[in-house]
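S.K.: Quick one: sequence plus predicted model below, questions after.
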Amino acid sequence: METMEKVAITIVVVVMVSWGWKLLNWVWLKPKRLEKWLRDEGYNGNSYRLLIGDMIELATMMKEGKSKPIPVTHDITSYALPFDHHIFSKYGEKSFVWLGPKPTMYIKDPELIKHVLLRPDEFQKPYPEPVQDSLIGGLLVTEGHKWIKHRKIINPAFNLQNLKIMFSAISSSCSDMIHKWELIMAEAGSIEVNVWPYIDSLAGDVISRTAFGTYYKEAEKKFEIQKEQTDLIFQMPFILHVPGGRLVPTQANKKLKENFKELRSILMTIINKRKKAIEMGESKHDDLLGILLESNKKEIEENGVGMSMEDVIEECKLFYIVGSETTSNLIVWTMVCLSLHKEWQIRAREEIFQVFGDKELDFEGLKSLKILTMILNEVLRLYPPVIMMTRATHKNTKLGNMMIPPGVQLSLSMMHVHHDREIWGDDVNEFKPERFAEGIVNATKGKGSSPFFPFSYGPRVCIGQNLAMTEAKTAIAMVLQRFSFKLSPSYKHSPFPGFTLPPQFGAHLILSNIS
């Protein structure tokens, strides 16, 4: 009996020592080893602080930055990324930060960024990634063979033929928004309108119709919940990046879990109804969900394995975040830029009337809008919907002349590359769509197309970029056919990041009817 007690005590001690060693390695020894490697490679940053790293300073600067607008300017990097700007000013271009016990090194060289994005198996998404994992899954976070399979199943939903079919739904949503503005202006030639809520609703309506077809009304509740999820996440960046932060019983964490369950229930109901309608031959496969389910069915029949119900739910959540928020950002910042630069508003309107007159738009005609395409590219450069991407190493990985050890995160600063004077010239912070007149390759002072990646780059380039550009072109063209617009005196410039880059104080413009 005494021997058994000694054995049990020995086992407990060994387990405790093992756990203790792992904990010590996780919270202190490994971060300090990675810090030494970073400094040996010429990178500089704050010394590691146990568990929290730089999170308190980051959260404080984000809160302070978000509290006030800035003068109207396109030079927005220091405002949109205040903590990153502070680190660059303090330590230089080769710098790093601590998100909890994980070091994140900044990569601003477009060639190195290109190599990272071209090698998704070696530079994967961080896992777990606190913000992303709390909001979305699907293609955006899936890796390896699972990502390949999902991409194959989803690809048919975004081909050119299906975009043509979806164009009528896009036009209908845009017409509805414009009709609302016309009703507001019924008794006045011009009026101040905060266009942002309308554009945000437009993008949600478009993705509702194109993703869920006849079930789009049922999906509206889903979008409200998902928007609340986004707001909750960015109210607590500190908690999310500290290990175990999502287990803290705060009101926000509790609400996140409740919303997660409700979202899943809503989507499962819609998906099951759609699957049943397809089986009964009562449903067309002309929206994203229908095409996805049909493609998934084919994959299962041919190869035995496809996407599970949970996989389909995650892709539907992704449709909204990526399909709605990124596009609404592009549309609203385009309207702001055209309000500031009336000469380009006039040129774009003249081109639209030359192609369509005052008649309804058609899908094929959008290809002829060269000036509008240049404008949208310049807006994507200055106000990229996603301003930074993060990747991580999971084994020793070569990048340039570095061999990066596992556990290091890489912050790919899209916004800094898009605002880099050496790439774009001394007029980098000016709105000059003409820089794209000869295409993207010729816009970067001989640096090629790699410095321009608003929809990412390489194998994991955004699958919905053509849908986003089609929607943005349609919305802006239809607005320009009917209205001219300029900034209101009450406009406050505030491109501050959440999941994307919305105008946090709205976009107050003076709309006038085209006489």
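M.R.: Noted; the coordinates are in hand. Quick caveat: nothing in here was measured; it's all calculated off a predicted structure. Numbers count the residues shown, from 1 in each chain.
S.K.: use CA for all of it now, contacts and neighbours both
M.R.: Will do.
S.K.: need the contact list for the most centrally placed residue in the chain.
M.R.: Closest residue to the average C-alpha location of the chain: Val386 at 4.4 Å, with CA atoms, centre = their mean. Taking CA atoms under 8 Å, 6 or more residues apart in numbering, we find Val386 in contact with 326, 414, 454, 499-501.
S.K.: and the lengthiest helix in the chain, what does it pack onto?
M.R.: The longest helix of the chain (DSSP state H) is helix 251-279. If you count contacts as 3 or more CA pairs under 8 Å, 6 or more residues apart in numbering; DSSP states H and E, helix 251-279 packs onto helix 216-233, helix 288-303, helix 309-320.
S.K.: How far does the second one sit from its chain's centre?
M.R.: A distance of 26 Å separates the C-alpha centroid of helix 288-303 from that of its chain, computed with CA atoms, centre = their mean, to the nearest Å.
S.K.: same deal with the shortest one?
M.R.: When C-alpha coordinates are averaged (CA atoms, centre = their mean), helix 309-320 and its chain have centres 16 Å apart.
S.K.: what does stretch 93-104 give?
M.R.: 21 Å.
S.K.: try this one next to it:
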Amino acid sequence: MVLGAGGFMGTVSSMPWSLLAYGLLGLVLLWQAGRLLQWLWLRPRRLELALRAQGLRGTSYRFLVGDLREHGRLTREALARPLPLRCHDIAPRVVPFFYNTVRAHGKTCISWFGPMPKVTITDPDLAKDVMSNKFGHFEKPKFEGLTKLLSDGLLNHEGEKWVKHRRILNPAFHLEKLKRMLPAFSACCEELVSRWMEHLGSDDSYELDVWPEMQSLTGDVISRTAFGSNYLEGRRIFQLIEEQVERIIKSIKKTIIPGYMFFPTKNNRRMHQIKKEIDSILRGLIDKRMQAMEKDETTKEDLLGMLLESNMRHTAENGQPSQGLTIEEVIEECKLFYFAGMETTSVLLTWTMLLLSMHPEWQDRAREEILGLFGKNRPEYECLSRLKIVMMILYEVLRLYPPAVTLIRQTYKQMEIGGITYPAGVIIELPVLLIHHDSDIWGSDVHEFKPERFAEGISKASKDTGAFLPFGWGPRICLGQNFALLEAKMALCMILQSFKLELAPAYTHAPEEIATLRPVHGAQIKLRAV
């Protein structure tokens, strides 16, 4: 083929630019390949060598996946076998990989979440050091923004932002404020008990799955105490949050792929849709409340009202709007109210009802205490604070079946703790379940349901005063723990005033971690009127 002069000259003149473009593209690809090599191989190997040089033992790094395959295999095998009834040695089923790793490599050991090293610490004193923030070098892993799709509230914040949010939220959870919520607690429990009473058969019994019932109850409570609305109005938010939790759990392992959350997968698109819908519903609730406050209408004694009042007061005291929370930040804290307020207490109440069904002698003792204080009357705050046996039972349930099985932190710079220097980028796992089930701390009867171990309080229940961690520890201890325990005491009192609890034949003892520690096949119980 013959080219004309113009065609030939155009081809020649364009060749250097084409070569330059290809060269630049090659450099970009080479740079990206170098980043991947660093992320997936060089950095993990460097961190592994640094940790092992200090005497830490554990699993070896496997390219890209780390221990995820082994973790998945052991979990599938464990979950295929339900536990015997009244067996409270649940760690081998719930966290089989970490249970085996700690037994094989020691109470401080290394494992791998993809290319990220994870150090498991089961020493309560070291765990307290991590949670105390006295070094200031631990933060929560972000998992590529997954947790923000559920709530970007107090739990995710660090530094000065956390301090500001905590200061504004604190007043809403003071005991004096919680006392005002007791009528909402008791009203929700009364509706639950009345509904169950209506279902009693000719033999004065009623069999049901109490797990969804406790979710409905705590959902109703948090709706009324947070927004003054009832459960039916808040149902859509709960449905969306439940779906979001399940999708997030399925996605966490995939965050080892850099940029995964930006992939337009069906699951990623749905998670963003859920977040948008929840934000829209909550924005509507908050806008209505703020409009009412601007018109000087009486502020309801609920968490939202208290939060907005505290926010306005904090802003006024500092004289700068930037010192308060934005509407978007209030929305995120409201989502945290919904999830944490419903989930923790529903899990605690469900396991409490199951364990009292398994151990009727303690159920009888609790009922005797309740009837002695209240009779069949609605519980009052002053007497709720005098419940000793009920409190011992709740603590023992939280020990054996903690809602949060593990607590996670991460180093963002080099630091030393417990004689070990941790480089930046190491995940620190505090396995609450393993600490609560450690026979060296709690004694040879560690797997037995023995509420009497808390007869003299938490500090004397074990050999280590810091070994009881159902709500965390230190400055970041759960802000809503008093709310959860007060609600649980009220619910348990009103249920035991009216019903005797028995395990139903359909119940299968199968605890599983799904965001929190849940009875995966339900919690079937037979109620009998008393």
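M.R.: Looks like it came in fine. Since we're looking at a predicted model, the values are computed, not measured.
S.K.: now the helices and strands packed on helix 251-279 of the first structure in a markdown table, with distance to Ile199 of the first structure and mean neighbour count?
M.R.: A markdown table is the format used below for those (distance: least, CA to CA, whole Å; neighbours: other CA atoms under 10 Å):
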| stretch | distance to Ile199 of the first structure | mean neighbour count |
| --- | --- | --- |
| helix 216-233 | 14 | 17 |
| helix 288-303 | 21 | 18 |
| helix 309-320 | 14 | 20 |
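S.K.: Save those helices as JSON lines, and put in distance to Ser488 of the first structure too.
M.R.: Formatted as JSON lines, those follow (distance: least, CA to CA, whole Å):
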{"stretch": "helix 216-233", "distance to Ser488 of the first structure": "27"}
{"stretch": "helix 288-303", "distance to Ser488 of the first structure": "38"}
{"stretch": "helix 309-320", "distance to Ser488 of the first structure": "30"}
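S.K.: Relative to the second structure, which residues correspond to stretch 308-318 of the first structure?
M.R.: Alignment of stretch 308-318 of the first structure against the second structure: residues 326-336, by TM-score structural alignment.
S.K.: host element of the counterpart of Phe83 of the first structure in the second structure?
M.R.: In the second structure, the residue paired with Phe83 of the first structure according to TM-score structural alignment is Phe97. According to DSSP states H and E, Phe97 of the second structure maps onto helix 96-105.
S.K.: returning to that earlier point: now the aligned partner of the residue nearest to the centre of the first structure in the second structure: how far from Ser462 of the second structure?
M.R.: Val386 of the first structure maps onto Ala404 in the second structure when the alignment is built from TM-score structural alignment. Here the criterion is CA to CA, to the nearest Å. By it, Ala404 of the second structure lies 20 Å from Ser462 of the second structure.
S.K.: what's the spacing between the match of Val386 of the first structure and Pro431 of the second structure?
M.R.: Ala404 of the second structure is 9 Å from Pro431 of the second structure, by CA to CA.
S.K.: hang on, the earlier thing: is the residue nearest to the centre of the first structure in a helix, a strand, or coil?
M.R.: Secondary structure, DSSP: H, G, I helix; E, B strand; the rest coil: Val386 of the first structure is coil.
S.K.: now Trp98 of the first structure
M.R.: Relying on three-state DSSP, one would call Trp98 of the first structure strand.
S.K.: That one contacts Gly53, correct?
M.R.: Yes. Counting by CA atoms under 8 Å, Gly53 is a contact partner of Trp98 of the first structure at 4.7 Å.
S.K.: Now the match of Phe83 of the first structure. Nearest residue, chain neighbours left out?
M.R.: Spatial nearest neighbour of Phe97 of the second structure, excluding adjacent residues (CA to CA, 6 or more residues apart in numbering): His71 at 5.4 Å.
S.K.: The counterpart of the one you found in the first structure: how many residues sit nearby?
M.R.: Counting by TM-score structural alignment, His71 of the second structure lines up with Leu58 in the first structure. Leu58 of the first structure is flanked by 20 other residues according to other CA atoms under 10 Å.
S.K.: same deal with Ser216 of the second structure?
M.R.: 20.
S.K.: contacting residues around the aligned partner of Leu434 of the second structure in the first structure?
M.R.: Leu434 of the second structure maps onto His416 in the first structure when the alignment is built from TM-score structural alignment. Listed by CA under 8 Å, 6+ apart, the contact partners of His416 of the first structure are 77, 108.
S.K.: Could you grab the helix/strand/coil label for His416 of the first structure?
M.R.: Relying on three-state DSSP, one would call His416 of the first structure helix.
S.K.: From Val248 of the first structure, how far out is it?
M.R.: Remark: distance between His416 of the first structure and Val248 of the first structure (CA to CA) = 34 Å.
S.K.: Ala219 of the first structure too?
M.R.: 30 Å.
S.K.: Kindly report the same for Gly100 of the first structure.
M.R.: Distance from Gly100 of the first structure to Val248 of the first structure, by CA to CA: 16 Å.
S.K.: These two: which has the busier surroundings?
M.R.: Shown here are Gly100 of the first structure and Val248; by other CA under 10 Å, Gly100 has more neighbours (24 against 12).
S.K.: Do you have the helices of the stretch 301-450 of the second structure handy? List them.
M.R.: The residue ranges that make up the helices of the stretch 301-450 of the second structure, judged by DSSP state H, counting those that start in this stretch, are 303-318, 327-358, 360-374, 381-384, 389-400, 432-436, 439-442.
S.K.: closest one to Trp211 of the second structure among these?
M.R.: Trp211 of the second structure sits nearest to helix 327-358 of all the helices of the stretch 301-450 of the second structure, at 5.7 Å, using CA to CA.
S.K.: which helices and strands does that closest one pack with?
M.R.: Under the contact rule (3+ CA pairs under 8 Å, 6+ apart), helix 327-358 of the second structure is packed against helix 210-227, helix 231-252, helix 266-294, helix 360-374, helix 389-400, helix 481-498, strand 499-503, strand 516-519.
S.K.: circling back to that earlier point, and which of the contacts of Val386 of the first structure is nearest Gly439 of the first structure?
M.R.: Pro454 (14.8 Å).
S.K.: excluding its backbone neighbours, what's nearest the aligned residue in the second structure for the closest one?
M.R.: Here Pro454 of the first structure is matched to Pro470 in the second structure, going by TM-score structural alignment. Counting by CA to CA, 6+ apart, Pro402 is the residue found nearest to Pro470 of the second structure once chain neighbours are left out, at 5.5 Å.
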